[in-house]
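Undergrad: After the sequence you'll find the predicted model.
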Amino acid sequence: MTARLLSAADPAAIGEAAAVLREGGLVAFGTETVYGLGANALDPTAVAKVFAAKDRPRFDPLIVHLPGGDDAPGLATVVADLPDDARALAERFWPGPLTLVLPKAAAVPDLVTAGLGSVAVRVPASEPARALLRAAGVPVAAPSANRFGGISPTTAAHVAEGLGEAVDLILDAGPCEVGIESTVVGFETDAGGARRPVVLRPGAVTAEALGAALGRTIEVRTGNADPGAAQTSPGSLSRHYAPRTPLTLVDDAEEVEAAGACGLLAFLPPPRPERFAACETLSATGDLTEAAAGFYAALRRLDALGLPRLAAVRFPPHGLGAALNDRLRRAAAG
């Protein structure tokens, strides 16, 4: 049995989904990044349902979504303070795939933030998602709408397949346009007392774009968080976004041995695709934006084949390629 699926293009469906959120239920909805599993962020009982549906450990915080602009609920509902750099980044990249980790307001339950004094917040660019947030009138805590640690969902069908009846309602907004998660930026106090931004999770807004917006280079953290400890950012554990099939990473498809029993995920067309049991090419022209949009769906298709193993070719280490390599590294971790 699966959740009811309604079209996000239908205003009546938006209204129904908003009512589910206000009443403490769970709604899966499409954004420009991936599909989220939403609950009223100010209702601890509703938030607990998110953790139960995903089998998500409570040390991993959730991202709170707001409609942005002058629409309620506003940022002050969940955030106690906005550093100058955070304000500049919000003005430049919201609505969009950027999450800011900020001091939390008292109204935000500890369950949302893993007991930390900070809360992760973003304003999505997806108009159906923002319509839902405006109609709900409450901040919505929403991690990816899948079982914890698995491949992120980029279509409503992925959500229905993975979570089934654990969700009250799925709003189908079509395939996600960006296709990978938001960039997460936190703020640390340096020796001089200034609050400096740090990329805690690479994502759809590149480090280069962030640096250009602030006029300086921003540090990017690519290490793994300690398992079991409260996480400042979601998606920072060593193993995440992972298929069921064992995955290895290579720099060139020609490195793969015994390819006849292996599925290949490639950025560009490989020189000899016929060597592989299956091959998914993400961009014939080397377009990282195109590759990101199809990344998770392609990985899902390969994983569904039941092959003994998969291999993926690493992406160029710049722009969106840095975020895609981060996802590959965590997906391949043992």
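TA: That came through, no problem.
Undergrad: CA atoms for contacts and neighbours, from now on please.
TA: Will do.
Undergrad: do you know how far Pro273 is from Ala259?
TA: In this view, Pro273 and Ala259 are 9 Å apart by Cα to Cα, to the nearest Å.
Undergrad: for Ala12, that is, sorry about that
TA: Per Cα to Cα, Ala12 is found 50 Å from Ala259.
Undergrad: higher neighbour count, the two?
TA: Neighbour totals were compared for Ala12 and Ala259, and Ala259 leads with 20 against 12 (other Cα atoms under 10 Å).
Undergrad: Give the closest residue to that one in space, chain neighbours not counted.
TA: Using Cα to Cα, 6 or more residues apart in numbering and skipping residues adjacent in sequence, the residue nearest Ala259 is Phe276, 4.8 Å away.
Undergrad: how deep is the one you found tucked in, by neighbour count?
TA: Neighbours of Phe276 under the rule other Cα under 10 Å: 19.
Undergrad: wait, isn't it in contact with Glu254?
TA: No. At 10.6 Å, Phe276 does not count as touching Glu254 under the criterion of Cα atoms under 8 Å.
Undergrad: So what touches whichever strand or helix holds Leu6?
TA: Applying DSSP states H and E as the criterion places Leu6 in strand 4-7. Residues outside strand 4-7 that contact it (Cα atoms under 8 Å, 6 or more residues apart in numbering): 13, 156, 168-173.
Undergrad: Quick one: list the elements packing against the helix or strand Ala157 falls within.
TA: Taking DSSP H and E as the criterion, Ala157 maps to helix 156-163. If you count contacts as 3 or more Cα pairs under 8 Å, 6 or more residues apart in numbering; DSSP states H and E, helix 156-163 packs onto strand 169-172.
Undergrad: Buried residues in the helix or strand just after the strand it packs on, which are they?
TA: Next along the chain after strand 169-172, taking DSSP H and E as the criterion, comes strand 183-189. By neighbour count on 16 or more other Cα atoms under 10 Å, the buried set for strand 183-189 is 183-187.
Undergrad: May I see those residues arranged in a markdown table, with distance to Gly306 as well?
TA: Output for the buried residues of strand 183-189, formatted as a markdown table (distance: Cα to Cα, whole Å):
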| residue | distance to Gly306 |
| --- | --- |
| Thr183 | 32 |
| Val184 | 33 |
| Val185 | 37 |
| Gly186 | 39 |
| Phe187 | 43 |
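Undergrad: So of those, which two are at opposite extremes in space?
TA: Largest separation among the buried residues of strand 183-189 by Cα to Cα: Thr183 and Phe187, giving 13.4 Å.
Undergrad: Distance from stretch 70-79 to the middle of the chain?
TA: 21 Å (Cα atoms, centre = their mean, to the nearest Å).
Undergrad: A further structure is provided below for comparison with the first:
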Amino acid sequence: MQRWTLGDDDGHNRAALSQAASLLQGGKLVAFPTETVYGLGASALDEAAVLKIFRAKQRPADNPLIVHIADETQLASVLPSDYEPSRAHKQLMDAFWPGPLTLLFPVGDAIAPAVHPGTDLVGVRMPDHTIARTLIRLSDVPIAAPSANTSGRPSPTTADAVAEDLGEVIDGLVDAGPCGIGVESTVLLVEEERALILRPGGITQEMIADVIDLPVVYDAHLIDLDAPALAPGMKYRHYAPDARVHVWWGQPEEIYRAMLELLLDDEVDHELRAAIVAPDDFLSRYELPVARDLARPLCHEAYDEALAKHLYRLLREFDHAGATDILIYGVNPARGLGTAVMNRLQKASGGRVLRV
């Protein structure tokens, strides 16, 4: 694997990205940063290259990929030639592109079938990351790119996390430092009478509702976990470390009691080495029997943003530290970015999320 570390030297960066773009044009796999997580890219027009993504990630074949574009002029190469985006689509693109919003469109004939298995729709987004857009522009093709991790593992927000999972099976890695948002993009299906959120992410329900004159609702599987997922990829296990993840949200006193009960439970069927993620004022107020090196206080101000940004990195760090269990102070899942964070924690914990 060739790895390019980018910095302040524009000439070096341009040369590195040109090399990475050449690999993409040649049907190779290149991981690169976005504002959400690192993506594993291949030309969305090259079926053989797209299939390499599935093999490298060990990704189920019916799990569609998101196509990334550098600007709106590239959108035409993704969509049918006679298709015109709706007024709502245009309002959303104007408001949130570049940014962490994936919109579903009818798919054009040029896009590799493996990108959109079992569906005639394709997810498209324009990342809010200069390096990502420059790489896509230099490649001169739309880039199919899921998260650059082994399927089921926590998504990578650093280049080292990409190398840990995929360093032996991909061709290139663009290292431009940690990602800013930390959770994946919102996936949105715009219908005639409503806008349907298939995956919550960096663009919230409230933000979308402020832009379009349609009701904005969540897909049923996000509310009722037993409901079938409309998007195939939503049915798979995601974001999970090796350690068991436990999440509580509600009143701080009750979260403390629940955490303490687990930590002191004599009936736990394994030797407990617990880690904890919580607001800094919570950890300073409540004393919990957790090793100091496994306690991660996050700033209470905008805690949901801090949790989103650092969650995947911390899950990997705790695995490296040998934690058996990870206790997480959750956030309100019905408000703002909390919906996306708790959606990821629901999957990472295997459903061990409790309101207290």
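TA: Looks like it came in fine. Predicted model only: the values in this text are computed from it and were never measured.
Undergrad: TM-score of the superposition?
TA: In this superposition the chains share a TM-score of 0.90, using TM-score structural alignment, normalised by the length of structure 1; 322 aligned residues with a Cα RMSD of 2.2 Å.
Undergrad: what comes into contact with the helix holding Ala157 of structure 1?
TA: Helix 156-163 of structure 1 has contacts (Cα under 8 Å, 6+ apart) with 2-3, 5, 28-30, 35, 53-54, 145-147, 153, 170-175.
Undergrad: For the aligned residue in structure 2 for Ala88 of structure 1, the count of nearby residues, please.
TA: By TM-score structural alignment, Ala88 of structure 1 lines up with Gln91 in structure 2. Neighbourhood size, Gln91 of structure 2 [other Cα under 10 Å]: 16.
Undergrad: Surely Gln91 of structure 2 is in contact with Ile212?
TA: Yes. If you go by Cα under 8 Å, Gln91 of structure 2 and Ile212 touch, sitting 6.7 Å apart.
Undergrad: Show me where the stretch 101-250 of structure 2 has its strands.
TA: 101-106, 121-125, 143-144, 172-175, 186-190, 195-199, 216-218, 244-249 (DSSP state E, counting those that start in this stretch).
Undergrad: starting at the chain centroid, how far to the fourth one?
TA: In other words, strand 172-175 of structure 2. The chain centre lies 18 Å from the centre of strand 172-175 of structure 2; the measure is Cα atoms, centre = their mean.
Undergrad: thinking again about what came up before, same list (the strands of the stretch 101-250 of structure 2) but as TSV, adding distance to Asn332 of structure 2.
TA: Output for those, formatted as TSV (distance: least, Cα to Cα, whole Å):
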stretch	distance to Asn332 of structure 2
strand 101-106	21
strand 121-125	27
strand 143-144	33
strand 172-175	33
strand 186-190	18
strand 195-199	17
strand 216-218	16
strand 244-249	7
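Undergrad: Quick one, which of these gets closest to Ala229 of structure 2.
TA: Ala229 of structure 2 sits nearest to strand 195-199 of all the strands of the stretch 101-250 of structure 2, at 8.1 Å, using Cα to Cα.
Undergrad: Not counting that closest one itself, show me its contacts.
TA: So strand 195-199 of structure 2 is in contact with 185-190, 205, 214-219, 222, 230-231, 234, 340, going by Cα under 8 Å, 6+ apart.
Undergrad: Return the members of those residues classed as buried.
TA: Buried among the contacts of strand 195-199 of structure 2 (16+ other Cα under 10 Å): 185-190, 205, 214, 216, 219, 222, 231, 234, 340.
Undergrad: Determine which two of the residues you listed are furthest apart.
TA: The most widely separated members of these, counting by Cα to Cα, are Leu214 and Met234 (23.7 Å).
Undergrad: ok so, going back, looking at the buried residues of strand 183-189 of structure 1, which is nearest Leu116 of structure 1?
TA: The shortest approach to Leu116 of structure 1 among the buried residues of strand 183-189 of structure 1 belongs to Gly186, at 12.9 Å (Cα to Cα).
Undergrad: Looks like that closest one contacts Leu98 (just checking).
TA: No. At 10.9 Å, Gly186 of structure 1 does not count as touching Leu98 under the criterion of Cα under 8 Å.
Undergrad: Aligned to Ala291 of structure 1, what sits in structure 2?
TA: So, by TM-score structural alignment, Ala291 of structure 1 is matched to Leu307.
Undergrad: Work out for me the element its match sits within.
TA: helix 303-320.
Undergrad: and that helix, how far from structure 1 on average?
TA: Its aligned residues in structure 1 lie a mean 2.0 Å from helix 303-320 of structure 2 after superposition (mean Cα distance after the TM-score superposition for structure 1).
Undergrad: Buried residues, that helix. List them.
TA: Those buried within helix 303-320 of structure 2 under the rule 16+ other Cα under 10 Å are 303-316, 318-319.
Undergrad: I'd like the next helix or strand past that helix.
TA: Sequence-wise, the next helix or strand downstream of helix 303-320 of structure 2 (DSSP H and E) is strand 325-329.
Undergrad: relative to strand 244-249, how tilted is that following strand?
TA: Angle of strand 325-329 of structure 2 versus strand 244-249, following axes from the mean of the first three to the mean of the last three Cα atoms, to 10 degrees, is 20 degrees.
Undergrad: what separates the residue most central in space within structure 1 from Ala80 of structure 1, distance-wise?
TA: By Cα atoms, centre = their mean, structure 1 has its centre lying nearest to Glu181, at 2.9 Å. Glu181 of structure 1 sits at a distance of 25 Å from Ala80 of structure 1 (criterion: Cα to Cα).
Undergrad: again with Leu116 of structure 1
TA: Distance of Leu116 of structure 1 to Ala80 of structure 1, given as Cα to Cα: 13 Å.
Undergrad: ditto for Lys49 of structure 1
TA: Lys49 of structure 1 sits 26 Å away from Ala80 of structure 1, going by Cα to Cα.
Undergrad: Also Ala298 of structure 1?
TA: In terms of Cα to Cα, Ala298 of structure 1 sits 40 Å off from Ala80 of structure 1.
Undergrad: Over to Glu257 of structure 1?
TA: Glu257 of structure 1 is 54 Å from Ala80 of structure 1, where distance means Cα to Cα.
Undergrad: of these two, who's got more company?
TA: Each of Glu257 of structure 1 and Ala80 has its neighbours counted (other Cα under 10 Å); Ala80 has more, 16 against 11.
Undergrad: surely that one meets Val108?
TA: No. Under the criterion of Cα under 8 Å, Ala80 of structure 1 is not in contact with Val108, lying 10.2 Å apart.
Undergrad: Now do the same contact list for the equivalent of Thr31 of structure 1 over in structure 2.
TA: Matched by TM-score structural alignment, Thr31 of structure 1 corresponds to Thr34 in structure 2. If you count contacts by Cα under 8 Å, 6+ apart, Thr34 of structure 2 has them with 127-129, 131-132, 179.
Undergrad: 7 Å instead?
TA: Contacts for Thr34 of structure 2 (Cα atoms under 7 Å, 6 or more residues apart in numbering) come out as 127-129, 132, 179.
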